[in-house]
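[1] Provided below for reference: sequence and predicted model.
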Amino acid sequence: MIKVDPDFITFEGIFAMLLSIKSKTSCGPDNIPNVFLRRYAESLARFLVEIFRSSLSQGIVPKDWLIARVVPVFKKGDNAIVTNYRPISLTVSCCKLMEHIISNYILNFLDERNILSPFQHGFRKGLSTTTQLITSIHSFSAVIDKSGQTDVVFIDFSKAFDRISHSKLIFKLNLLGLPSTIVNWIKSYLHSRVQFVDINGSHSDFLPVNSGVPQGSVLGPLLS
């Protein structure tokens, strides 16, 4: 398996990420406010670059990074029905920064090798639901101008984030040819995760997470 040199993680990159953090975003289970991370970005980046490089080279995610505070966000319908809430996982600040690094590496890896479909706009740099909509309307209009027919199929996978098999996900990442350094880190990121539910300051017990990816995390959308 190919390995990647962790030195691609730089002080400058981490410093820039810390400065770009939104101050008003909710804290994770570490209770570190984002305003603190921004204010002391330069000092923190000097330590974090060493921690992140060590974590990646060893393929080990610190145990404290595997905790998620789950906040149920109401979607619609009857607010007494549990399934009408979306579980948003608030994760540890340091882990979110590392997730950004891993996510950017994977996206660059896939783009350089043209692995992703050109029709996929979600979770890709420079693309969005807006570009997807523009492309679709253009395609539909071209067909209609020629008196053609356009059929559309919409698929919504139920509990897509929660039902992902960890073993199958790791198998697919290996199949794509990602460096073992990256795959091993993701394997550690998915293994032994725990979460607790927070409702207006009242916390549940810690529960193990045996499948899926954290909804609301940085890596979640890409891995799903």
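    Yes, it's here. All values derive from a computational prediction rather than experimental measurement.

[2] When you work out contacts or count neighbours from here on, use the C-alpha atoms and nothing else.
    Noted.

[3] just the strands in this protein please.
    Assigned by DSSP state E, the chain shows strands spanning 67-74, 85-91, 193-199, 202-203, 207-209.

[4] would you list the ones you listed in TSV and tack on distance to Ser57 and mean neighbour count?
    Formatted as TSV, the strands of the chain follow (distance: least, Cα to Cα, whole Å; neighbours: other Cα atoms under 10 Å):
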stretch	distance to Ser57	mean neighbour count
strand 67-74	21	20
strand 85-91	22	20
strand 193-199	20	18
strand 202-203	35	10
strand 207-209	25	15
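
[5] Nearest to Phe157, out of these?
    Closest approach to Phe157 among the strands of the chain (Cα to Cα): strand 85-91, 14.2 Å.

[6] Could you quantify the relative orientation of that closest one and strand 193-199 as an angle?
    120 degrees (axes from the mean of the first three to the mean of the last three Cα atoms, to 10 degrees).

[7] Check this protein for its longest helix and report it.
    helix 93-112 (DSSP state H).

[8] As CSV, the strands of the chain with distance to Leu37 would be great.
    Output for the strands of the chain, formatted as CSV (distance: least, Cα to Cα, whole Å):
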stretch, distance to Leu37
strand 67-74, 19
strand 85-91, 15
strand 193-199, 23
strand 202-203, 25
strand 207-209, 28
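
[9] Ser180 is nearest to which of those strands?
    Closest to Ser180 of the strands of the chain, according to Cα to Cα: strand 193-199, at 20.7 Å.

[10] and that closest one, what does it pack onto?
    strand 67-74, strand 207-209 (3 or more Cα pairs under 8 Å, 6 or more residues apart in numbering; DSSP states H and E).

[11] Which residue ranges of this protein form helices?
    Secondary structure of the chain (DSSP H): helices at 11-20, 34-39, 41-58, 93-112, 129-145, 166-175, 180-190, 220-223.

[12] just the ones you listed: most buried one?
    Here the criterion is mean neighbour count by mean count of other Cα atoms under 10 Å, and of the helices of the chain the winner is helix 180-190, at a mean of 20.

[13] Now do it: distance to the chain's middle.
    Computed by Cα atoms, centre = their mean, to the nearest Å, the chain-centroid distance of helix 180-190 equals 14 Å.

[14] same for that helix, what does it pack against?
    Secondary-structure packing of helix 180-190 (3+ Cα pairs under 8 Å, 6+ apart): helix 41-58, helix 166-175.

[15] here comes the other one, which I'd like you to weigh against the first:
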Amino acid sequence: MLNDSVEKTSTAEIARIIKTLKSKKSAGFDSVSNFIVKKFPPSYIECLANCFNTWLNECHYPDDWKIAKIITLNKLKSGIPKCEQTRPISLLATHSKLFEKVLLLRIRHWAETDRLVPPEQSGFRPRGLLRTRVLSIYQEVKNNMAANIPTLALYVDYQQAYGRV
């Protein structure tokens, strides 16, 4: 992909991405929320498109957008939580989220066009549901049992993985 040129973005594409954002008022370190971004005038979106196109061309990602504002949330309904009863979330700059979505669209297109993602994969794809994978695993086990073929399965429980990282 290094020799391929990356498709430029447009004001229309950025406007579509902005419309998909939830109108939340929480903001990253830059204090700009999705709610504010949805109020941007067309001239600002045009400026964003110019910046995004420059960075796409230069393979550049602004360093300031790599900084997250971390907030600790209480898992309990009330009371003062113990350390294990909290979970941190990272709030990135909304501009960063917009640029990431532009990049994601290009990476998805590249991966699908070059057939890098196997048809069996549900993750990474839009509308790739876990239920689809569970049903296909169930069907494979059922077919193997009918044919008296052993089936190897590996189960991993990630329920509390984040707290132990």
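    That came through, no problem. What you see is a predicted model; the values in this text were computed from it and never measured.

[16] So after superposing, what's the score?
    Here the TM-score for the pair of chains, by TM-score structural alignment, normalised by the length of structure 2, is 0.76; 156 aligned residues with a Cα RMSD of 2.8 Å.

[17] Reformat the helices of structure 1 as JSON lines; add distance to Gly122 of structure 1.
    Converted to JSON lines, those look like this (distance: least, Cα to Cα, whole Å):
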{"stretch": "helix 11-20", "distance to Gly122 of structure 1": "22"}
{"stretch": "helix 34-39", "distance to Gly122 of structure 1": "26"}
{"stretch": "helix 41-58", "distance to Gly122 of structure 1": "26"}
{"stretch": "helix 93-112", "distance to Gly122 of structure 1": "12"}
{"stretch": "helix 129-145", "distance to Gly122 of structure 1": "7"}
{"stretch": "helix 166-175", "distance to Gly122 of structure 1": "19"}
{"stretch": "helix 180-190", "distance to Gly122 of structure 1": "21"}
{"stretch": "helix 220-223", "distance to Gly122 of structure 1": "9"}
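
[18] do you know which of those lies nearest Asp198 of structure 1?
    So among the helices of structure 1, helix 93-112 is nearest, using Cα to Cα, at 17.3 Å.

[19] quick revisit: redo the helices and strands packed on helix 180-190 of structure 1 as a markdown table? Include distance to Pro221 of structure 1.
    Shown next, in a markdown table, are these (distance: least, Cα to Cα, whole Å):
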| stretch | distance to Pro221 of structure 1 |
| --- | --- |
| helix 41-58 | 21 |
| helix 166-175 | 13 |
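
[20] residues in structure 2 matched by stretch 209-219 of structure 1, start to end?
    Across structure 2, nothing matches stretch 209-219 of structure 1 (TM-score structural alignment).

[21] go on, stretch 12-22 of structure 1?
    Counting by TM-score structural alignment, stretch 12-22 of structure 1 corresponds to 12-22 in structure 2.

[22] And Arg86 of structure 1, how far from Asp111 of structure 1?
    For Arg86 of structure 1, the distance to Asp111 of structure 1 (Cα to Cα, to the nearest Å) stands at 31 Å.

[23] ok, now Leu169 of structure 1?
    19 Å.

[24] and if you look at Ser136 of structure 1?
    Taking Cα to Cα, one finds Ser136 of structure 1 at 21 Å from Asp111 of structure 1.

[25] Wait, Phe15 of structure 1 touches Ala45, no?
    Yes. Here Phe15 of structure 1 reaches Ala45: they are 5.3 Å apart, a contact under Cα atoms under 8 Å.

[26] nearest to Ile32 of structure 1, of the helices and strands packed on helix 180-190 of structure 1?
    Comparison of those against Ile32 of structure 1 by Cα to Cα identifies helix 41-58 as nearest, at 12.6 Å.

[27] with structure 2 superposed, average distance for the closest one?
    Superposing on structure 2 and averaging over aligned pairs (mean Cα distance after the TM-score superposition for structure 1), helix 41-58 of structure 1 comes out at 1.9 Å.

[28] How far off centre is that helix?
    The answer for helix 41-58 of structure 1 is 19 Å, by Cα atoms, centre = their mean.

[29] Stretch 88-108 of structure 1 now?
    Relative to its parent chain, stretch 88-108 of structure 1 has a centroid offset of 6 Å by Cα atoms, centre = their mean.

[30] Also stretch 2-12 of structure 1?
    Distance, centroid of stretch 2-12 of structure 1 to centroid of chain: 19 Å (Cα atoms, centre = their mean).

[31] Repeat that for stretch 109-116 of structure 2.
    In terms of Cα atoms, centre = their mean, the centre of stretch 109-116 of structure 2 is set 18 Å apart from its chain centre.

[32] try stretch 11-21 of structure 2
    On Cα atoms, centre = their mean, the centre of stretch 11-21 of structure 2 falls 16 Å from that of its chain.

[33] Same question for stretch 156-165 of structure 2.
    That offset, for stretch 156-165 of structure 2, works out to 20 Å (Cα atoms, centre = their mean).

[34] what comes into contact with that stretch?
    Under the criterion Cα atoms under 8 Å, 6 or more residues apart in numbering, residues Glu84, Arg87 lie in contact with stretch 156-165 of structure 2.

[35] what about it, how long is it end to end?
    Using Cα to Cα, the end-to-end distance of stretch 156-165 of structure 2 comes out at 15 Å.

[36] distance of the residue of structure 1 positioned farthest from its centre from Arg193 of structure 1?
    Relative to the C-alpha centroid of structure 1, counting by Cα atoms, centre = their mean, Ser147 is the outermost residue, at 42.1 Å. For Ser147 of structure 1, the distance to Arg193 of structure 1 (Cα to Cα) stands at 54 Å.
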